[in-house]
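*Asks:* Fold the following, please.
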Amino acid sequence: MPDIPGAPPVPLSQLHRASDRLTFVYLEHCVVHREDNAITARDKRGTVYIPAATLGALLLGPGTNVSQQAMVLLAESGSTVVWVGEHGVRYYAHGRTLTQSSRLLERQAALVSDPTTRLKVAREMYAMRFPGEDVSHLSMQQLRGREGARVRRLYQEHARRTGVKWTRRSYDPSNFDDSTPINQALSAANASLYGVVHAVVVALGCAPGLGFIHTGHVLSFVFDVADLYKATITIPVAFDVAQRDSIDIAGDTRRAVRDVMKDGKFLERCVRDIHKLLTPDEEVREYGPEDIDNLVMLWDENGRHVPGGVAYDE
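*Replies:* All right, here's what the predicted structure looks like:
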């Protein structure tokens, strides 16, 4: 059989784990291409080289042109590419998992398909936001009410801390400039957070659309996981940026979010939390030798798996 044309993909064993990668890089008004195993971003000021194998998410803003070869490298490297609109408030994505095993995906689907286990995972998500409190007896309506009160209190606390005027969370996705500076900063911070969380979700082989709290959206699980970190990342960062009277709120917010994530080892934390939610009794593992072998199994109604690629009529 002749070889498949084109360069072979990078072996999974040579890729960086999701928890060890850069969080995200935002680009706009440039040409994105490939040189060897690096992504290049070129504009009138020169060319920047970005190692694809260490990148979690590449956010492509307005005025970007990306080549087919750049996309091939990013896909082979397990990096997520997110196309975002002006100021990063619109979100479109492509990604590839860093594992060839569907184990975590099947676990997620099983948990979300049973109302009992779905409620258990949802309660665990809220419990991670209320350390030291027992939420095991609360209904979803009660949990939403408690979370709403907590978020309102956080907004008010950071408004007092920074002196930023705060009324309420209000924004128009189609008109970024029409909202207040603090609401602009919150939108930009959340868009960056969603991009990075999406990169981790797809890297682990999970389904972005199978949410436990959010539902009906292709990014429901991304929103579920991202909400775990808004109180410690996006809300304080947004108020800090709004306090500065910035002339580039979106850009300053993205850079501030990236700095906080880098210092706090955010990717490692996000991977650990997803495993805690989906496989609480198992050791955290992103991929192993059994994934690298690209083994395809066949389902059997008795619950066991049998090898694929076998002629069972013989």
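*Asks:* hey, let's count contacts and neighbours off CA atoms from now on
*Replies:* Will do.
*Asks:* Excluding covalently adjacent residues, which one is nearest to V202?
*Replies:* Of all residues not flanking V202 in the chain, T97 sits nearest, at 5.1 Å (C-alpha to C-alpha, 6 or more residues apart in numbering).
*Asks:* Sorry, wrong one. I was asking about H214.
*Replies:* S220 (4.9 Å).
*Asks:* any idea how far the one you found is from V197?
*Replies:* According to C-alpha to C-alpha, to the nearest Å, S220 and V197 sit 11 Å apart.
*Asks:* Proceed likewise with the subsequent sequence, for comparison:
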Amino acid sequence: MIGMPPPSPQDLSRAEDRLSFLYLEHCTLGRDGGAITATDERGIVHIPVASLSVLLLGPGTRVTHQAVTLAGESGCCLVWVGEQGVRYYAHGRPLARTDRLLAAQAEKVSNQRKRLAVARQMYSMRFPGEDTSALTMQQLRGKEGARVRRIYSSMAKEHGVEWYRRDYRPDDFESSDPINQALTAANTCVYGLTHSVIVALGCSPGLGFIHTGNDRSFVYDIADLYKAELAVPVAFETVAEFQASGKAIKDLSAVIRRRMRDVFKNEKLIARIAVDVKDLLVDDDLPDDAMLADVLQLWDETGEQLASGTNYADE
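*Replies:* Below you'll find the model as predicted:
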């Protein structure tokens, strides 16, 4: 074999134990042994990709075949994003080698009773201490809308930031006022990390329980569990600091990304997302070795799973 052999799944770091994300732009990604290198006019930086959850590739990044190969072998999710890191384009291979969570997700999202139960469970995580088991989706949406409105109003009053309403234009980031830009940038960080963990666990980003019709519906489902707690305070605090300093607000999205990365680390958000996704989709504990087991079997209508790589033709 030419070059380094790929690592086995057991050699890789668990999703919960990895660093959150790294954003790069205007550089060339290559490979040096077991590390990805990022090169620009200032020099070369080595990135321990096996310990990273997601690598966000912004404008001006060029990626070699060997860099993509190493990222795929290491279970690091490459996500191609747009300017300011607020547009999502594509992602890479998952860390998980089993379809158990994906099968459970597909089963529950395809059954109306089970789907409603998961949706209610998601809402109950946002309303601690409240019983959501008998509420309709319309009632739950109403409660969530009122909660978000209260949070925005409270944050604006606490930090002295002028607030009118949430205004986000996907095709024109600069058209929004500073607080809406900060919220967009902070939310995007949550979406990116959530997407990387969902993909790393082998789930489908598109099979949502509350959101539907989009290839990232499940990402929005899970990210909504944390945005009000983590992203909203960072956005309001950052804009308030800029305004208090009297300085022009420059590189707001870059400042938000760095602060969100610190929040992710301090709150151990990767581990929280992984645990929450597993709890929502499966009723029993799923050990890490089951997630990493590289097993391929054949399906049978009797429900029995058969070994692959076997010739089943009659003699």
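*Asks:* just checking, the residue nearest to V202 of structure 1 touches P208?
*Replies:* No: contact criterion C-alpha atoms under 8 Å: T97 of structure 1 and P208 do not qualify, at 11.5 Å.
*Asks:* where do the contact lists of the two overlap?
*Replies:* V202 (C-alpha atoms under 8 Å, 6 or more residues apart in numbering).
*Asks:* who's in contact with R126 of structure 2?
*Replies:* So, once contact is read as C-alpha under 8 Å, 6+ apart, R126 of structure 2 ends up touching L225.
*Asks:* which one in structure 2 is aligned with the residue nearest to H214 of structure 1?
*Replies:* For S220 of structure 1, the aligned position in structure 2 is occupied by S217, per TM-score structural alignment.
*Asks:* just V257 of structure 1 next, same as before
*Replies:* Using TM-score structural alignment, V257 of structure 1 sits opposite M260 in structure 2.
*Asks:* need the strands for the stretch 1-150 of structure 1, in chain order.
*Replies:* Using DSSP state E, counting those that start in this stretch, the strands of the stretch 1-150 of structure 1 run over residues 22-27, 30-35, 38-43, 46-51, 55-60, 64-66, 80-84, 91-94.
*Asks:* what's the most buried one of the ones you listed?
*Replies:* Among those, strand 55-60 has the highest mean neighbour count (mean count of other C-alpha atoms under 10 Å), at a mean of 26.
*Asks:* mean offset of it relative to structure 2 (after superposition)
*Replies:* Following superposition, strand 55-60 of structure 1 is found to deviate from structure 2 by 0.6 Å on average (mean C-alpha distance after the TM-score superposition for structure 1).
*Asks:* Onto which residues of structure 2 does that strand map?
*Replies:* Using TM-score structural alignment, strand 55-60 of structure 1 lines up with residues 52-57 of structure 2.
*Asks:* show me what contacts V66 of structure 1?
*Replies:* Counting by C-alpha under 8 Å, 6+ apart, V66 of structure 1 has contacts V31, V32, H33.
*Asks:* Distance of the aligned partner of the last one in structure 2 relative to T61 of structure 2?
*Replies:* The reference is to H33 of structure 1. In structure 2, H33 of structure 1 lines up with G30, judged by TM-score structural alignment. Counting by C-alpha to C-alpha, the separation of G30 of structure 2 from T61 of structure 2 is 11 Å.
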